[in-house]
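Q: just coords:
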């Protein structure tokens, strides 16, 4: 990804927060790299280098600024937009594939050799997969050090490091501090009181680019909240999580410039997985200015975009769950889908231990969404819906359980759509809806959606024309604006 260095420097000189996470500014005279909006004095142009990832800055010998904390910036929107190999690789690394399967596992998912994957990542983003994963591990470790009192040795392994020595060396390289110094600095800065080291609760702020239409986002989630699984209460969205090492609970409270995130985890190794899923749920890495510039000048959508700047496309914390919800919601109202899903969750989901997860008790959350193999083993008559649709739920669950179907932000979008359409009972609307929300495809129009078709008709679109082509590559956001226009009958799940 070639950076326009003159444009980058103008953004740094203007302290433009829109570019935080899009690129990083390294200063040769100090050996520090920052986010573009860093409040420090603007460095001389000849002393500045620009990198597309924090990992590339680390590899070049720079350490993170302690003032602006560039590693905590929103993620680059580039990786959700791009559907090529590099985009998929970055999403897979963000999802923790290198930690779980190593670089060979990453290469296997992409269908290339490890050497080729390393080469294309270095060419495009300035760092290989191990360096990018190491940068993510360092950020993970800093969060645990600053928000919990878990023993430093336990933090090292929870963050994915293979040894305490590797952990110490990496944090010195990235932050020019030892783990103990990072923890003590955070205590002085926040005056945080000590909690028992066994606590699985983590509190942090998730960065977001402005504008942020969080009220519309919360309204969307509230209308579709499944009792026992999730809820929206007093401006906070709370839900249970299926995570690799055990269930968790999260409470997300959006504000204009950040999201307060409270996590309760069974295992701290799931911290970054949970954070990544929450960022996807709330679409926090989107570039609202770029999106609104395209859609806001459109003669059909412009007024709606100007009225609600910063619209987000709700993602999901679990691609499999989202796909099941989309199938259940076919041809029924939102309320009907919620009722059916609540019965399925109560009957087949795992009961959450409220004693171990007091956050769940506070929000009346009782269950975790059923595992794929649990629903795959259910008889169609046991799901409380028409037999054909129940069979589709079972078939979809079986495909996920045996590994034939991978649903999530890192999936190959075109291949996922084809695989979904091959399943009996899944049509274009359901497949596209899954791509839009679970696979984070920003350019899905949902042309067969009845509500969208009615809205386009109401906007007096001339016969034989297709206004949606000018909305690319942000047609998913255009769909959200259409759905959020008044006097429409919702039927999305």
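A: That came through fine. What you are looking at is a predicted structure, and each value in this text was computed from that prediction instead of being measured.
Q: hey, let's count contacts and neighbours off CA atoms from now on
A: Fine.
Q: what is the burial count for residue 414?
A: Taking other CA atoms under 10 Å as the criterion, the count of residues near residue 414 is 10.
Q: over to residue 14?
A: 12.
Q: which non-adjacent residue is nearest it?
A: Leaving aside its sequence neighbours, residue 14 sits nearest to residue 37 (CA to CA, 6 or more residues apart in numbering; 7.7 Å).
Q: now residue 267
A: Nearest to residue 267 is residue 245, by CA to CA, 6+ apart, at 6.0 Å.
Q: check residue 306 too.
A: Nearest to residue 306 is residue 296, by CA to CA, 6+ apart, at 6.2 Å.
Q: tell me how far that neighbour lies from residue 443.
A: Counting by CA to CA, to the nearest Å, the gap from residue 296 to residue 443 is 16 Å.
Q: with residue 431 instead?
A: On the measure of CA to CA, residue 431 and residue 443 end up 13 Å apart.
Q: overlap in contacts, these two.
A: Residues touching both residue 431 and residue 443 (CA atoms under 8 Å, 6 or more residues apart in numbering): none.
Q: give me the helices and strands touching the lengthiest helix in the chain, please.
A: Identified as the longest helix of the chain according to DSSP state H is helix 129-147. Contact analysis of helix 129-147 by 3 or more CA pairs under 8 Å, 6 or more residues apart in numbering; DSSP states H and E lists helix 54-59, helix 85-94, helix 97-110, helix 114-125, helix 152-158, helix 164-175, helix 179-190, strand 201-207 as its packing neighbours.
Q: residues contacting the first one, please?
A: Read it as helix 54-59. 24, 26, 33, 51, 63, 70-71, 125-127, 131-132, 134-135, 173-174.
Q: farthest pair in those residues?
A: By the measure CA to CA, the contacts of helix 54-59 have their two most distant members at 125 and 173, which lie 19.5 Å apart.
Q: what about the two, which has more around it?
A: Neighbour count, other CA under 10 Å: between residue 125 and residue 173, residue 125 has more, with 20 against 17.
Q: am I right that the residue nearest to residue 267 is in contact with residue 274?
A: No - between residue 245 and residue 274 there is no contact under CA atoms under 8 Å: 11.0 Å.
Q: another structure for you, compare them:
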């Protein structure tokens, strides 16, 4: 979008927050870059230039605006609804792969050469993987500076910097302030330095999103399907355990009118950017609800549903392998039965952890742990037991990859080749684990019932034909159709 100068100028002049994260405005006279909705008086059009990423702005010598804080914009929706190389690379960079494994590790995961990845990222985003990862480290550092009383040396290494000098230089270059000056600008209560306001390893953050956001189906679904010990709804928040690269964590996510309140308890602060990335992905916070809803409104039978409760998101996952296992456990059984089966696996094979603030007890078991289980010990029908054991064996061996680097078409094909995997199971995994915004469930009984009530075709073939007009947002249409029932997944818990 940044190449459409006229459209970008209009967005900046109208301070349109819908475009935050889509592009950045770099002001040539001040050498500052902003989000489109920056509250200051817009510069003259001839003094604006538009860049596709914060990293590109930083590489071009611009520093972040202190008023609009462009580094805290929602992420571009492009990276979550595309499956090409650039989108997959951006999802992995957001998940911290470059910091942990370097650019060669990123290339290995994607199956391309480092040169090919760098060339494509530079072409589309104006910055290579190292610059994009550096911009993310700068934002992580700012979060830690402003939300914790940690010493700067600890923040530098927790944010992924290799040295304190690099940390200091990067913060000064990006924010035009030293780390100490960034902290000094905030009231004491914002930095957690007042007595009794900070718990070691616990961070309180605000996760931004593009409005509107309807929390009912999003949090309702997560709460209604929560696996005891791994997930819970407590005090108005969805809480769950997180398996992270350097340790584990617990996230508490609370819907607020203009943000999601996020409380993170981490065993290792180096996992902060990964934890944030996975929470955002779980709640589909980088979606563009206006684009989605406008497309779905083009169908006169869907339009009333969209107008009644706009901004529905697709509830996703923080662990793709976990969700695939749970999808198998949920085949042809009720939501309550699926939770019971999953809870048994967690209790028997999950990794225990302590939760001082609630009732969470375990991390969900890994595919490797489940692959070592004696199938005869699984209390479920023999055919589903076979389906599950085949799945976890493929996941554990890496034959099937469902992570952020996965090729959606390849993953679908490999899942369909497994015994016991039909279109419904594959598409629900594609929708919630892979993140395919166009995944569709025409055979789902709830979808067929809703379609019939609305006057849409109710047979799978006819409904699929009608849904062609909803592409590429059919997964969001599923949320609107599901919402026509009184199932608990559609109700925000009290």
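A: On my side now, so go ahead. If you're wondering where the values come from, they're calculated on a predicted model, not measured in any experiment.
Q: hang on, the earlier thing: who's in contact with the residue nearest to residue 306 of the first structure?
A: The contact partners of residue 296 of the first structure, taken as CA under 8 Å, 6+ apart, are 302, 303, 304, 305, 306.
Q: give the contact list for residue 241 of the first structure.
A: Counted by CA under 8 Å, 6+ apart, residue 241 of the first structure has contacts 247, 248, 249, 250, 274, 317, 368, 369.
Q: of those, closest to residue 329 of the first structure?
A: residue 369 (16.0 Å).
Q: relative to residue 322 of the second structure, how far out is the alignment partner in the second structure of that closest one?
A: Pairing criterion TM-score structural alignment: the partner of residue 369 of the first structure within the second structure is identified as residue 364. Residue 364 of the second structure is 7 Å from residue 322 of the second structure, where distance means CA to CA.
Q: and for residue 408 of the second structure, the neighbour number?
A: Here the number of neighbours of residue 408 of the second structure (other CA under 10 Å) works out to 19.
Q: in the first structure, what residue corresponds to it?
A: Residue 408 of the second structure maps onto residue 413 in the first structure, by TM-score structural alignment.
Q: residue 279 of the second structure: what's it in contact with?
A: Taking CA under 8 Å, 6+ apart as the criterion, residue 279 of the second structure is in contact with 251, 318.
Q: that one belongs to a helix?
A: Yes - under DSSP: H, G, I helix; E, B strand; the rest coil, residue 279 of the second structure sits within a helix.
Q: what distance do you get for it to residue 317 of the second structure?
A: Look at residue 279 of the second structure and residue 317 of the second structure: by CA to CA, they are 8 Å apart.
Q: re earlier: the longest helix of the first structure vs the second structure, average offset?
A: Once the two are superposed, helix 129-147 of the first structure sits an average of 0.9 Å from its aligned residues in the second structure (mean CA distance after the TM-score superposition for the first structure).
Q: what does stretch 31-48 of the second structure contact?
A: Contacts of stretch 31-48 of the second structure (CA under 8 Å, 6+ apart): 8-9, 11-17, 19-21, 23-29, 57, 61-65, 67-70, 73.
Q: returning to that earlier point: secondary structure class for the residue nearest to residue 14 of the first structure?
A: coil.
Q: report the separation between the residue nearest the centre of the first structure and residue 214 of the first structure.
A: Compute the mean C-alpha point of the first structure, and by CA atoms, centre = their mean the closest residue is residue 280, 1.9 Å away. Plainly put, residue 280 of the first structure is 14 Å away from residue 214 of the first structure if you go by CA to CA.
Q: equivalent analysis for residue 454 of the first structure, please.
A: 26 Å.
Q: neighbour count for those two, which is higher?
A: Using other CA under 10 Å, the more surrounded residue of residue 454 of the first structure and residue 214 is residue 214, with 20 against 13.
Q: ok, then the element right after the helix or strand hosting residue 7 of the first structure?
A: Assigned by DSSP states H and E, residue 7 of the first structure belongs to helix 5-13. As assigned by DSSP H and E, the chain's next helix or strand after helix 5-13 of the first structure is strand 24-27.
Q: mean per-residue distance, that following strand to the second structure?
A: Looks like 0.8 Å for strand 24-27 of the first structure (mean CA distance after the TM-score superposition for the first structure).
Q: name the next helix or strand downstream of that strand, please.
A: That would be, after strand 24-27 of the first structure and using DSSP H and E, strand 32-34.
Q: with the second structure overlaid, how far apart is that following strand on average?
A: Per aligned residue, strand 32-34 of the first structure averages 0.7 Å (mean CA distance after the TM-score superposition for the first structure).
Q: wait, what's in contact with residue 99 of the first structure?
A: Each residue near residue 99 of the first structure by CA under 8 Å, 6+ apart is listed here: 133, 160.
Q: tell me how far it lies from residue 133 of the first structure.
A: Residue 99 of the first structure sits 7 Å away from residue 133 of the first structure, going by CA to CA.
Q: over to residue 449 of the first structure?
A: Counting by CA to CA - residue 449 of the first structure and residue 133 of the first structure are separated by 39 Å.
Q: pick out whichever of the two has more residues nearby.
A: Remark: of residue 449 of the first structure and residue 133, residue 133 carries more neighbours, 24 against 16, as counted by other CA under 10 Å.
Q: tell me the SS of residue 239 of the first structure?
A: strand.
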